[in-house]
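Q: model this:
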Amino acid sequence: MIIPAIDILNNKIVRLYQGNYDLVQYYNYNVYDLIEKYLFYGINMVHIVDLNSARNPFEKKNQVFYNILSYFKNKIQIAGGIRSEKDIEYFLLNGAKRVVIGSAIFNKKNKIKNWIKYYGSEYIVIALDINIINNVNNVFINGWKENTNICLEDILKKLSYLGIKYILCTDISRDGTLLGPNFKLYRNLINSFPNFYFQSSGGISSVNDIIQLKKIGIHDIIIGKSLLEKKFNIMEAIKCWQKESSLASM
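A: The predicted model follows:
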């Protein structure tokens, strides 16, 4: 599935370069109009990120996202600063289709299994964001500022017993760069952990990237900057995905 991404910082649509808050680019789009456009052309879900909360979970702007969720019920995958059951419940009760949990898995690992069991694996996505250091996929948390010094693959092995279905994996070095996805990373993850449904994020620059990710076996592709900067349009992305899906089923 193609999932357009909209990152919001201080109530404005932005993109960060490699997750750096000092390298922010603002876009003059109205968030409601943009979501409406994506849904009109057949998108089933939009990925919305609260960058204020991602950087500081105490800096929540719930009213902004409450309004978005109310207007687009069951169409939003919400991310950013979701660290507790209270956060999960708030967003799901107010219309989110899925909530994305990242940093919380490190200090509330024992609760993740209960959250999955209670809310259901369809409603929770685990985000694992990596930077490759000395050929190791190091997972970063807290708005991509803190290196856990834990290998991505080690975390996935532990998570595989918790009933999790969706894993959103971002190569931070590719995010917001339009340099292309880390195909090697996703190929290795899909081969090593076939029970997860992986969402790719970071670096998409052309419809050819979509083709290659689909061939690898990615379940969902999150696309942000390339749509905002009109490298291709949403209809081209959907058409490309559908074509590859048809070929794969033959």
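Q: okay, CA-based contacts and neighbour counts for the rest of this
A: Will do.
Q: isn't residue 60 right up against residue 49?
A: No - look at residue 60 against residue 49 with C-alpha atoms under 8 Å: they stay out of range, at 11.6 Å.
Q: hmm, residue 32 and residue 13 touching each other?
A: No - Residue 13 is beyond contact range of residue 32, at 10.9 Å (criterion: C-alpha under 8 Å).
Q: just the element for the residue sitting nearest the centre point of the chain, please.
A: For the chain, the residue nearest the mean C-alpha position is residue 168 (5.2 Å; C-alpha atoms, centre = their mean). Using DSSP states H and E, residue 168 maps to strand 166-171.
Q: now find how far off-centre that strand is within its chain.
A: 6 Å (C-alpha atoms, centre = their mean, to the nearest Å).
Q: helices or strands next to that strand in the packing?
A: strand 124-133, strand 197-201 (3 or more C-alpha pairs under 8 Å, 6 or more residues apart in numbering; DSSP states H and E).
Q: would you map the helices across the chain?
A: 31-40, 51-55, 62-71, 85-93, 104-107, 109-119, 152-159, 183-192, 207-216, 225-228, 234-249 (DSSP state H).
Q: can I get the ones you listed in a markdown table including mean neighbour count and distance to residue 201?
A: Converted to a markdown table, the helices of the chain look like this (neighbours: other C-alpha atoms under 10 Å; distance: least, C-alpha to C-alpha, whole Å):
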| stretch | mean neighbour count | distance to residue 201 |
| --- | --- | --- |
| helix 31-40 | 15 | 18 |
| helix 51-55 | 22 | 16 |
| helix 62-71 | 16 | 21 |
| helix 85-93 | 16 | 22 |
| helix 104-107 | 15 | 19 |
| helix 109-119 | 15 | 22 |
| helix 152-159 | 15 | 15 |
| helix 183-192 | 15 | 10 |
| helix 207-216 | 18 | 11 |
| helix 225-228 | 21 | 11 |
| helix 234-249 | 15 | 15 |
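Q: second chain to compare with the first, below:
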Amino acid sequence: MILLPAIDLYEGKAVRLYKGDYEKMTICSDAPAEKAAKLAAAGAEWIHLVDLEGARDGTTPNLPIILSILERTRLKVEVGGGIRSMETISRYLAAGVSRVILGTRAVEEPAFLRQAVSRYGAQIAVGADARNGRLATHGWKQDSTVEITDYIRELRALGVRTVIATDITRDGAMQGANLTLYRTLSEIRGIDIIASGGVSSLADLRALRELGLCGAILGKAMYLGAVDLREAIALTKEEEPSRSGQDML
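A: Take a look at the predicted model:
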């Protein structure tokens, strides 16, 4: 399982939200690129970046910070937040981003998602952000009636290979990952699931690894010191359970 330490960007700073609430924001670092370099020094191979202003407004105001992280580290970078055009996708990938995460527009316009996947393949991931099992869009501000499980099956049919599945109610709450949700999602074969939201202990990571998920995102617990990044990386690199013999649903 891949571990992706997270940096959420807002006004050029690394921040954390509580349950996606922009009014409940904590500044973690005034120098996100330096923070990313420290994560790389601790053994991280990937980093998960979210442009929170972009997610809310559909813009890319933190692109200079992301470019700085790419220049200063050898981290594989996945980026989400405000990526709603082919031009923005192209700009990020041309800059060296390994994978972009589509959110709101992927939900609203399947044709756009199909075009992106056709052109860029595995470099396109989709964020499935759920509150009480249903999708939320526009920076988690708008709820939909779409069930996350149904949506992920639709994504698989469109050729999407990676989904970042976030339980908004657990994000930043230090209440543990929603293992019931991720157990259900792990049963959807043919698509890689990365768990996001609520990971607060090594036990959470161990449980997610045992479910056979592709990856997990580590945020607030790392910043609070509840989870040591080096220990977490070592745990996720342990041999994963076999998933052979299980049929695609």
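Q: re the thing from before, who has more neighbours, residue 60 and residue 49 of the first structure?
A: When neighbours are counted by other C-alpha atoms under 10 Å, residue 60 of the first structure and residue 49 differ, and residue 49 comes out ahead with 22 against 18.
Q: quick one: residues contacting the alignment partner in the second structure of that one.
A: The equivalent of residue 49 of the first structure in the second structure is residue 50 (alignment by TM-score structural alignment). Contact analysis of residue 50 of the second structure by C-alpha atoms under 8 Å, 6 or more residues apart in numbering lists 6, 7, 8, 9, 79, 80, 81.
Q: which of those residues count as buried?
A: Neighbour counting with 16 or more other C-alpha atoms under 10 Å marks 6, 7, 8, 9, 79, 80, 81 as buried within the contacts of residue 50 of the second structure.
Q: how much space separates the closest residue to the second one other than its chain neighbours from residue 159 of the second structure?
A: Using C-alpha to C-alpha, 6 or more residues apart in numbering and skipping the chain neighbours, the partner closest in space to residue 7 of the second structure is residue 49 (5.1 Å). Between residue 49 of the second structure and residue 159 of the second structure the distance is 23 Å, computed by C-alpha to C-alpha, to the nearest Å.
Q: what's the answer for residue 121 of the second structure, then?
A: When residue 121 of the second structure is compared with residue 159 of the second structure (using C-alpha to C-alpha), they lie 8 Å apart.
Q: next one: residue 55 of the second structure
A: Distance, residue 55 of the second structure to residue 159 of the second structure, using C-alpha to C-alpha: 23 Å.
Q: over to residue 220 of the second structure?
A: 32 Å.
Q: can you check residue 94 of the second structure too?
A: 22 Å.
Q: same question for residue 87 of the second structure.
A: Applying C-alpha to C-alpha, the value for residue 87 of the second structure to residue 159 of the second structure is 21 Å.
Q: same deal with residue 107 of the second structure?
A: 14 Å.
Q: before we move on, what about residue 9 of the second structure?
A: From residue 9 of the second structure to residue 159 of the second structure the distance is 29 Å (C-alpha to C-alpha).
Q: check residue 225 of the second structure too.
A: 38 Å.
Q: more neighbours, the two?
A: residue 159 (17 against 11).
Q: rewinding a little: distance to residue 18 of the first structure for the helices of the first structure - can I get that in CSV?
A: Converted to CSV, the helices of the first structure look like this (distance: least, C-alpha to C-alpha, whole Å):
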stretch, distance to residue 18 of the first structure
helix 31-40, 22
helix 51-55, 13
helix 62-71, 24
helix 85-93, 26
helix 104-107, 21
helix 109-119, 27
helix 152-159, 18
helix 183-192, 17
helix 207-216, 18
helix 225-228, 12
helix 234-249, 23
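Q: correct me, but residue 59 of the first structure touches residue 80?
A: No - taking contacts as C-alpha under 8 Å, residue 59 of the first structure lies outside contact range of residue 80: 10.5 Å.
Q: pull up the overlap in contacts between those two.
A: 52, 53.
Q: okay, the helices and strands packed on strand 166-171 of the first structure, which one's buried deepest?
A: strand 197-201 (a mean of 23; mean count of other C-alpha atoms under 10 Å).
Q: quick one: map residue 194 of the first structure onto the second structure.
A: Aligned partner of residue 194 of the first structure by TM-score structural alignment: residue 189.
Q: measure that match to residue 156 of the second structure for me?
A: 9 Å.
Q: among the two, which residue is more densely surrounded?
A: residue 156 (17 against 14).
Q: residues touching that one, list them.
A: 190, 191.
Q: same thing with the one 5 residues further on?
A: Contact criterion C-alpha under 8 Å, 6+ apart gives 122, 124, 125, 190, 191, 192 as the residues in contact with residue 161 of the second structure.
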